[in-house]
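pasting the sequence and the predicted coordinates here, then a few questions.
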Amino acid sequence: MMDTYHNPSAVELGDTPVKGVDEDGREKRTGTFFTASAHIITAVIGSGVLSLAWALAQLSWVAGTIILVTFAVITYYTSTFLADCYRSPDPITGTRNYSYMDVVRAYLGGKKVQLCGLAQYVNLVGVTIGYTITASISLVAIGKSNCYHDKGKSAKCSVSNYPFMAAFGVVQIILSQIPNFHELSFLSFIAAVMSFSYASIGIGLAIAKVASGKVGKTELTGTVIGVDVTSSEKVWRMFQAIGDIAFSYAFTTILIEIQDTLRSSPPENKVMKRASLAGVSTTTVFYILCGCIGYAAFGNAAPGDFLTEFGFYDPYWLIDFANACIALHLIGAYQVYGQPFFQFVESNCKKKWPQSNFINKEYSSNIPLFGKCRVNLFRLVWRTCYVVMTTVVAMIFPFFNAILGLLGALSFWPLTVYFPVSMHIAQTKVKKYSPRWLALNLLVVVCLIVSCLAAVGSIIGLIRSVKAYKPFNNLN
């Protein structure tokens, strides 16, 4: 069903190196620990960090924090397995695998390759659609913030999402012409700075609210049945909160593609492990701060998002700036998640039609201020069509973020846990039924249960969203 174009090595290992290319004949990789860390932080710290107060309100202080740290450890642990699989059969001197599918093909083979491709690429496409919606919500929040500032907090302020979605799409059409993941570093650095900025603003505003003493009611067990929620709502919201936390770390979807940007010395797997540790550690600190301080500020009535749902109204200029940072971050994050899918489609087309000039020929042109740019007609047409498609879907289905929660639930287990653990067992030849084998398979089973529970919670949320669905209605 799915295959990946595997470029034959133009230069075999052990041959005389060719200037400007790596040992596999591809363009010289220049990625470092810092660029990989930026890619990870861009992928992991999303605007969802501002919804963690809501998650802790459903789970409680203690359980919420423990679950946050637990999934951070699990994600880092399985990411180290995946990093070791980039080359096969040896993690340092083996043959490169350019994508997640290539890694699964090298170590597991069979129908698992197609399962991996389906889980990965459906998730990547879903994320880009979801980011289009989320970016427009943040931009709408800027307009509403200014309206509330001028007319008062009780004013009926309505701002259309669709012009912002269209503008976001136009920006993505331009950025999508960046040829490959290797050239995204500058965008990821900007996006990472933006994510730190709005997360820090959210934390700062929550601290100020706590200091003012005007805080919401908190409980050791989180939301109270019969007061804040019904018993069934408590259960489904807990499932949803656990799923939100689990998926908030799921960067393994694009880990191999990030690792393929790294220079070969020091060994890619060692650099990737360090970058994963830095990214997950940094993320966890921000998650705990946003979750705990946000819950302390808002209590059991914590909003789904500090900024776009107006947990804060003042200072309005700071709210505007934070929402602008979210939109800028999502511009970069869209590309981080979109590029692997772009390359998957393009490499398959190159394999199928190797003689086509439309698909394969690159044209160079000098653009003022930007220097020399490479243009490929197929890339120009196909990526433009893709961005238009994701933008239109976002406009038609404004509840798509609820669908994205379900996609996250379905892809978390295979991509973050099952495949990395299975490949680690195959690579290191862990003895069947040994204590280590049993422990690893227990981890797989526990995470499968979490994914199933989160999927149920997502389906309940999706049903509610569909019931309230009004085509081409403003989201806010």
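In hand now; what should we look at? Quantities reported herein were computed from a predicted structural model and do not represent experimental measurements.

going forward, measure contacts and count neighbours with C-alpha atoms only.
Fine.

sec struct for residue 474, please.
What DSSP: H, G, I helix; E, B strand; the rest coil gives for residue 474 is coil.

contacting residues around it?
By Cα atoms under 8 Å, 6 or more residues apart in numbering, residue 474 lies in contact with 158-162.

ok, now with 10 Å
137, 140, 158-162, 395, 398 (Cα atoms under 10 Å, 6 or more residues apart in numbering).

which among those residues end up buried?
Neighbour counting by 16 or more other Cα atoms under 10 Å classes 137, 140, 159-162, 395, 398 among the contacts of residue 474 as buried.

against residue 42, how distant is the nearest residue to residue 164 once chain neighbours are set aside?
In space, and not counting its chain neighbours, residue 164 is closest to residue 136: 5.2 Å by Cα to Cα, 6 or more residues apart in numbering. To residue 42, residue 136 is 18 Å away according to Cα to Cα, to the nearest Å.

where do the strands sit along the protein?
Taking DSSP state E, the strands of the chain run over residues 87-88, 95-96, 363-367, 371-375.

chain center to the first one: distance?
With Cα atoms, centre = their mean, to the nearest Å as the basis, strand 87-88 stands 25 Å off its chain's centre.

give the other helices and strands that it contacts.
Of the remaining helices and strands, those touching strand 87-88 by 3 or more Cα pairs under 10 Å, 6 or more residues apart in numbering; DSSP states H and E are strand 95-96, helix 100-107.

deepest in the core, which of these is it.
Of all the helices and strands packed on strand 87-88, helix 100-107 has the most neighbours on average by mean count of other Cα atoms under 10 Å, namely a mean of 23.

which helix in the protein has the most residues?
Scanning the chain for the longest helix, with DSSP state H as the assignment, gives helix 112-151.

for that one, packing partners?
helix 100-107, helix 162-175, helix 316-352, helix 377-396, helix 400-412, helix 419-428.

wait, what's in contact with the residue lying closest to residue 47 once chain neighbours are set aside?
Among residues not flanking residue 47 along the chain, residue 326 sits closest, at 6.4 Å (Cα to Cα, 6+ apart). Contacts for residue 326 (Cα under 10 Å, 6+ apart) come out as 46-47, 134-139, 191, 194-199, 307-308, 320.

put this beside the first:
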Amino acid sequence: MALQSSFSIHDEKYDDDGLIKRTGSWVTASAHIVTAVIGSGVLSLAWAVAQLGWIAGCIVLILFSLITLLTSFLLADCYRYPDSVHGIRNPTYMAMVKSILGGVQYRYCALAQYANLVGVTIGFTLTGSISMVAIQKCNCFHKYGHEADCSTTNYQFMAIFGIFEILLSQIPNFHELSWLSIVAAIMSFGYASIGIGLSIAKIAEEGYHINTGLTGLVVGVDVTGTEKLWNTFQAIGNIAFAYCFSMVIVEIQDTLKSSPPENQVMKKSSLVGIIITTFFYALCGLLGYAAFGNKAPGNFLTGFGFYEPYWLVDIGNLFIIIHLVGAYQVFAQPIFSAVERLGSKQWPQSKLMTKEYDVRIPFVGIWRMNMFRLTWRTIYVIITTLIAMILPFFNNVVGLLGAISFFPLTVYFPTEMYLTQAQVPKYSTIWIGMKLLSGFCLIVTLVAAVGSIEGIVSDLKTYHPFNPN
């Protein structure tokens, strides 16, 4: 503690842990959160609401926004330990778990967090390429008609997405990603707004009529009883995991200035980010369901719920692509930094690990190049791109990884760390409430995992590699 204080007192360039001063604010942290939470999955919420209906759809949206807000507040108070304002920093989620709960739970946390982060980056590669394909198809449909055969593969688009990620992955750390997150957040507002606007236009069409219901798809009319059950499980899981950003929340908080206290600023950022997210989720989900009813497509910008105006659909998909390019980096940075920290610790004298070169790039400025960072991050992006190409139905696999990691990362670890940090007495009202929340979310995780496994099994039955979409 004394060592940390000496840095902040005697050198204005450094924080109390000896690192360069953090400069983030509630605005940049909110942008990181919106970037991490609002993905292209926002446009699939109409499908999720269609499976659940008006009543359950609204309840589930509100319920999981509140759960996410609560657990993000708990994590914010655990950033410093043992005291939430003056304690020692925990710069990463895993460092926090290790510091507060110990080594055994730390290893379980590492497995859950990195499996989810890797899965999400692969999913982003696939989803970004789907939006690129959608632009090409949209222009084809506009030119040749909606019944034209506009099939194409998305492998070349995955490669393009991967090239962009290789370039952006050379940004050294999270602290220098603020501009990228702000751009990505603006893009998420853009394509969500386009989806909302197109839905409103469809609802306002003269003579428009669509079937919706309080309980969603009708058994015996739209789906069988078994399909209704699986779809309901998947819809609950989709909405629950759509809010999940706990695996990067600590890294986001570690970008904040130390004054005012980081936990106060992070709570404000979480509140702003989740309010914005819930607002757009509700609009996209509910208006999308009103526009398409029980026949809502999985994603109404890439699944061609709308064909015209084709240029607006193109812009919406372009916004999705730009957003995913940024979101990939937000989720990949913890993986990058973990491997680089491990390498520096194992070989502290190695120039490969530690030496940085200043490379002047015209119109951009100075790029700080490190050979290990350049090599390792490039290899990571190439591997995730190849996996996305090999398993083009990987979104269901990501759904399963999300199901498995949702309970520990979003609920279990935050509640357990809070109970330990705040020294909450066993069997007190707060203690019982936290345990009940954990039990409920465990059930949600199991239900969603079952739905994801069923989706993977269905995909495997019809999987033909390297076929046109």
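Ah, there it is. In this text, all values refer to a predicted model and were calculated from it rather than measured experimentally.

got a TM-score for the two of them?
In this superposition the chains share a TM-score of 0.98, using TM-score structural alignment, normalised by the length of structure 2; 467 aligned residues with a Cα RMSD of 1.1 Å.

give me the stretch of structure 2 that the longest helix of structure 1 matches.
Mapping helix 112-151 of structure 1 onto structure 2 (TM-score structural alignment) gives residues 105-144.

in a markdown table, list the strands of structure 1 along with distance to residue 57 of structure 1.
Output for the strands of structure 1, formatted as a markdown table (distance: least, Cα to Cα, whole Å):
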| stretch | distance to residue 57 of structure 1 |
| --- | --- |
| strand 87-88 | 43 |
| strand 95-96 | 45 |
| strand 363-367 | 52 |
| strand 371-375 | 50 |
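
out of the ones you listed, which is closest to residue 240 of structure 1?
Each of these has some distance to residue 240 of structure 1 by Cα to Cα; the shortest is strand 87-88, at 36.1 Å.

one step back: can I get the helices and strands packed on helix 112-151 of structure 1 in TSV with distance to residue 438 of structure 1?
Output for those, formatted as TSV (distance: least, Cα to Cα, whole Å):
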stretch	distance to residue 438 of structure 1
helix 100-107	20
helix 162-175	46
helix 316-352	34
helix 377-396	42
helix 400-412	21
helix 419-428	11
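
quick one: stretch 211-219 of structure 2 to chain centroid distance?
Stretch 211-219 of structure 2 sits 29 Å away from the centroid of its parent chain (Cα atoms, centre = their mean).

what's it aligned against in structure 1?
Aligned using TM-score structural alignment, stretch 211-219 of structure 2 spans residues 217-225 in structure 1.

stretch 46-65 of structure 2 now?
Taking TM-score structural alignment, stretch 46-65 of structure 2 hits residues 53-72 over in structure 1.

counterpart of residue 385 of structure 2 over in structure 1?
Checking TM-score structural alignment: residue 385 of structure 2 goes with residue 391.

same check, this time on residue 30 of structure 2
By TM-score structural alignment, residue 30 of structure 2 lines up with residue 37 in structure 1.

so what's the residue count around its match?
Counted by other Cα atoms under 10 Å, the residues lying close to residue 37 of structure 1 total 27.

with the one 4 residues further on instead?
For residue 41 of structure 1, the tally of surrounding residues (other Cα under 10 Å) stands at 29.

for it, which residues are in contact?
35, 188-189, 191-193, 195-196, 249, 251, 275-276, 278-283, 333.

repeat for residue 38 of structure 2
Neighbouring residues of residue 38 of structure 2 by Cα under 10 Å, 6+ apart: 184-185, 188-189, 192, 242-245, 273-274, 276-278, 280-281, 323-324, 327.

distance of it from residue 456 of structure 2?
Separation of residue 38 of structure 2 from residue 456 of structure 2 (Cα to Cα): 24 Å.

got the contact list for the closest residue to residue 69 of structure 1 other than its chain neighbours?
Leaving aside its chain neighbours, residue 69 of structure 1 sits nearest to residue 284 (7.1 Å; criterion: Cα to Cα, 6+ apart). Listed by Cα under 10 Å, 6+ apart, the contact set of residue 284 of structure 1 reads 44-45, 49, 65, 68-69, 71-73, 248-249, 278, 290.

try residue 253 of structure 2
Residue 253 of structure 2 sits next to 22, 24-26, 29, 32, 75-76, 79, 90-92, 262-263, 265-267, 269 when contact means Cα under 10 Å, 6+ apart.

now the residues you listed: which count as buried?
Among these, those classed as buried by neighbour count (16+ other Cα under 10 Å) are 22, 24-26, 29, 32, 75-76, 79, 90-92, 262-263, 265-267, 269.

among those residues, which are located in helices?
Going by DSSP H, the helices hold 26, 29, 32, 75-76, 262-263, 265-267, 269 from these.
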